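Engineer: got a predicted structure here, sequence first:
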Amino acid sequence: MASIPAKTSSLKLSLVPGPIIVGAGPSGLAAAACLADAGIPSLVFEKSESLASMWRHWTYDRLSLHLPKQFCELPLMEFPEHFPKYPSKNQFISYIESYAATHGIKPRFGCAVVQAEFDSAAGKWRVRTQFEEFLTRWLVVATGENAVPVIPEFPGLIKFYGDVIHSSEFKSGEIYKGKKVLVVGCGNSGMEICLDLCRHNASPSIVVRSNVHVLPREMMGCSTFGIAMALLKWLPLRMVDMILLFMANLVMGDTGSVGLRRPKAGPIELKDLTGKTPVMDVGALSLIKIGKIKVTEGVREITGQGAKFVDGKEERFDSIIFATGYKSNVPSWLKDGGGHFTAEGMPKEPFPKGWKGEKGLYCVGFTRRGLLGTSFDARSIATDIQLQWQLGS
């Protein structure tokens, strides 16, 4: 890496021969591995002190992959054969560590990107960290769509006397034994947190603010997602949705009868349109049916002792957990979104075109299609940069 005099600040300015990748989660590592396989070196910046920090620090203990492992592999490396069908959180982290080691990826940890912008005079991307500035022909944004926890504003929240956390801080239901807990958000995290709370003898209520698709993780011994992927090879999307919902109703019954009303669009169509993932049930629904998990309508107001709901009811709670998801942090450091990202930090072009911007800007992990989308992006980026690399050599 060559050093050249800095022109715009007192920081040391270095010229990077290959791409800079921002983020050392699964997306950043997948991009780095595909580039390395193509013979292209990359420099990976990671603001935390570890690989896959979100998986390591922001997930609950009982988490396992919601999809079978073959749908969650990163490019160029399978999961170990001895791993179960649905690897645990710790198994996935060990896979990520092995993945980085196998592909020789050594990120710069504790290195947060403060700002990045295209330098028209240099014809390159200028990337600034706390300590240095860098120029690169290619910038790969791999901070992902789930970089910053989101807690919606609720009237009265500041008055609540009990504990309030985001799901990223939840590890286990053990400390909630005997307590009444309000879980806001009915996605996969919210449902699994409720399940864990029940297993530790807490009393959870889950807020369902909108319609939601709940599907069994498996049907007839096969992964529901795997069935969907197989059917999509032969049938139109809406027909596949009809088949999935018919089978789900046979297995689960009418989820609307317990307060989990389904959207008008089918689960796959809704995922394509909005990025909203269906809930893969691993046991929470049966506890809802017997009243161990209480389903409530939207919250109108948080009180000092609990919450008032839109149906006029009021209830006391000891703790509130917001399973309300995450958002992109791209607007905080990529100037003007690089012309490629919206104000919300998502690519302007939907999948499968969102991976490539202009002037050497790329992104990986913003497809709303999980690790399968990440793999598609990473391979596409490496192929595109390889063509330019070969022409420039």
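Structural biologist: Great, that's in hand. Residues are numbered from 1 along each chain as shown.

Engineer: going by C-alpha atoms from here, please, whenever you check contacts or count neighbours.
Structural biologist: Noted.

Engineer: which parts of the stretch 251-393 of the chain are helices?
Structural biologist: Counting by DSSP state H, counting those that start in this stretch, the stretch 251-393 of the chain has helices at residues 267-274, 284-289, 370-392.

Engineer: how about the stretch 101-250 of the chain?
Structural biologist: Listed in chain order, the helices found in the stretch 101-250 of the chain under DSSP H, counting those that start in this stretch are 188-199, 224-232, 237-252.

Engineer: need the winner for burial among those helices.
Structural biologist: Here the criterion is mean neighbour count by mean count of other C-alpha atoms under 10 Å, and of the helices of the stretch 101-250 of the chain the winner is helix 188-199, at a mean of 23.

Engineer: helices and strands around that one, which ones?
Structural biologist: Applying 3 or more C-alpha pairs under 8 Å, 6 or more residues apart in numbering; DSSP states H and E, one finds that helix 188-199 contacts strand 180-184, strand 203-207, strand 279-281, helix 284-289.

Engineer: residue 380: which of those is closest?
Structural biologist: Judged by C-alpha to C-alpha, the one of those that comes nearest to residue 380 is strand 279-281, at 29.1 Å.

Engineer: residues contacting that closest one, please?
Structural biologist: For strand 279-281, contacts defined as C-alpha atoms under 8 Å, 6 or more residues apart in numbering pick out 66, 187-188, 191, 212-217.

Engineer: could you turn the buried ones of the residues you listed into a PyMOL selection?
Structural biologist: Filtering these down to the buried ones (16 or more other C-alpha atoms under 10 Å) takes a single PyMOL command:
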select buried, resi 66+187+188+191+212+213+214+215+216+217
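
Engineer: and here's the other structure:
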Amino acid sequence: MEIAYDLAESKACMSIVIRSSVHILTKEMVHLGMVLLKYLPLSFVDSFITLISRFWYVNLAKYGIERPANGPFYIKATQGRSTVIDVGTVKKIKEEEIKEYGYIVNDEGLPKNKFPNHWRGSNGLYCVGFSRRGLAGVSMDAVAIAQDMKLIMGGKKSRY
């Protein structure tokens, strides 16, 4: 989501695909939660931080963003999945500068194209972070996309 935000700030036409439910918090919410976890039970902190998030972001479902049933700190502790820290992306989504599209993924929420060209969608869409290779995979995708964009903007046909 940070990459989408940065590109939208540069006036790129941006869209994102959200494959599963996710908590979106500000860095201040995460910090507050981490401080509270030193003194209060996880279930209370999750409920409190989720309440703050619901108040702050209101209903994100209409933008294709669903919240998980379990709290953000519980998910981190049990599944190792971190919450999304919003740097301004949600505002861009609400203003429709970034749109959520699910049609470039299959029923499992993965790109329709297979690895190693999974990052390349149709109609000028790209997929970052779907390789299931962690941050190294995200980096690989970003480099491939940047190289492809450079070729296209230079008037050359894409290699892919």
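Structural biologist: Okay, I see it. This one's a predicted model, so the numbers in the text were calculated from it and none came from an experiment.

Engineer: output the helices and strands packed on helix 188-199 of structure 1 as JSON lines; include the columns distance to residue 195 of structure 1 and mean neighbour count.
Structural biologist: Converted to JSON lines, those look like this (distance: least, C-alpha to C-alpha, whole Å; neighbours: other C-alpha atoms under 10 Å):
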{"stretch": "strand 180-184", "distance to residue 195 of structure 1": "11", "mean neighbour count": "25"}
{"stretch": "strand 203-207", "distance to residue 195 of structure 1": "9", "mean neighbour count": "24"}
{"stretch": "strand 279-281", "distance to residue 195 of structure 1": "10", "mean neighbour count": "20"}
{"stretch": "helix 284-289", "distance to residue 195 of structure 1": "5", "mean neighbour count": "18"}
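
Engineer: how about these, which one is nearest residue 90 of structure 1?
Structural biologist: The nearest among these, by C-alpha to C-alpha, is strand 279-281 at 20.1 Å.

Engineer: what lines up with residue 12 of structure 2 in structure 1?
Structural biologist: Using TM-score structural alignment to pair residues, one finds that residue 12 of structure 2 aligns to residue 202 in structure 1.

Engineer: what is the burial count for that match?
Structural biologist: Neighbour count for residue 202 of structure 1, taken as other C-alpha atoms under 10 Å: 22.

Engineer: could you check how far it is from residue 294 of structure 1?
Structural biologist: Distance of residue 202 of structure 1 to residue 294 of structure 1, computed by C-alpha to C-alpha, to the nearest Å: 12 Å.

Engineer: likewise for residue 260 of structure 1?
Structural biologist: Taken as C-alpha to C-alpha, the span from residue 260 of structure 1 to residue 294 of structure 1 is 11 Å.

Engineer: circling back to that earlier point, which of the helices of the stretch 101-250 of structure 1 sits closest to residue 329 of structure 1?
Structural biologist: Ranking those by proximity to residue 329 of structure 1 (C-alpha to C-alpha) places helix 188-199 first, at 20.5 Å.

Engineer: and the closest one with strand 180-184, angle?
Structural biologist: Counting by axes from the mean of the first three to the mean of the last three C-alpha atoms, to 10 degrees, helix 188-199 of structure 1 lies at 170 degrees to strand 180-184.

Engineer: how about stretch 63-79 of structure 2, aligned to which bit of structure 1?
Structural biologist: Stretch 63-79 of structure 2 maps onto residues 258-274 of structure 1, going by TM-score structural alignment.

Engineer: span of the matching stretch from start to end?
Structural biologist: Start-to-end span of stretch 258-274 of structure 1 (C-alpha to C-alpha) is 24 Å.

Engineer: would you mark the buried spots in that stretch?
Structural biologist: 259-262, 266-270, 272.

Engineer: out of these, which is nearest to residue 132 of structure 1?
Structural biologist: residue 272 (39.9 Å).

Engineer: dump the residue contacts of the closest one.
Structural biologist: The contact partners of residue 272 of structure 1, taken as C-alpha under 8 Å, 6+ apart, number zero.

Engineer: which residue in structure 1 aligns with residue 21 of structure 2?
Structural biologist: In structure 1, the residue paired with residue 21 of structure 2 according to TM-score structural alignment is residue 211.

Engineer: separation between that match and residue 297 of structure 1?
Structural biologist: For residue 211 of structure 1 relative to residue 297 of structure 1 (C-alpha to C-alpha), the value is 11 Å.

Engineer: ok, these two, which is more surrounded?
Structural biologist: Just comparing residue 211 of structure 1 and residue 297: by other C-alpha under 10 Å the higher neighbour count belongs to residue 297, 17 against 14.

Engineer: aligned partner of the more buried one in structure 2?
Structural biologist: Superposed on structure 2 with TM-score structural alignment, residue 297 of structure 1 falls opposite residue 102.

Engineer: nearest residue to that match in space, please, no chain neighbours.
Structural biologist: residue 17 (5.3 Å; C-alpha to C-alpha, 6 or more residues apart in numbering).

Engineer: ok, the match of residue 297 of structure 1 touching residue 15?
Structural biologist: No - Residue 102 of structure 2 is beyond contact range of residue 15, at 9.6 Å (criterion: C-alpha atoms under 8 Å).

Engineer: any shared contact partners between these two?
Structural biologist: Common contacts of residue 102 of structure 2 and residue 15 (C-alpha under 8 Å, 6+ apart): none found.

Engineer: what's near enough to touch residue 298 of structure 1?
Structural biologist: Counting by C-alpha under 8 Å, 6+ apart, residue 298 of structure 1 touches 207-209, 309-310.

Engineer: let's have those in CSV, adding distance to residue 166 of structure 1.
Structural biologist: Formatted as CSV, the contacts of residue 298 of structure 1 follow (distance: C-alpha to C-alpha, whole Å):
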residue, distance to residue 166 of structure 1
207, 14
208, 16
209, 17
309, 20
310, 22
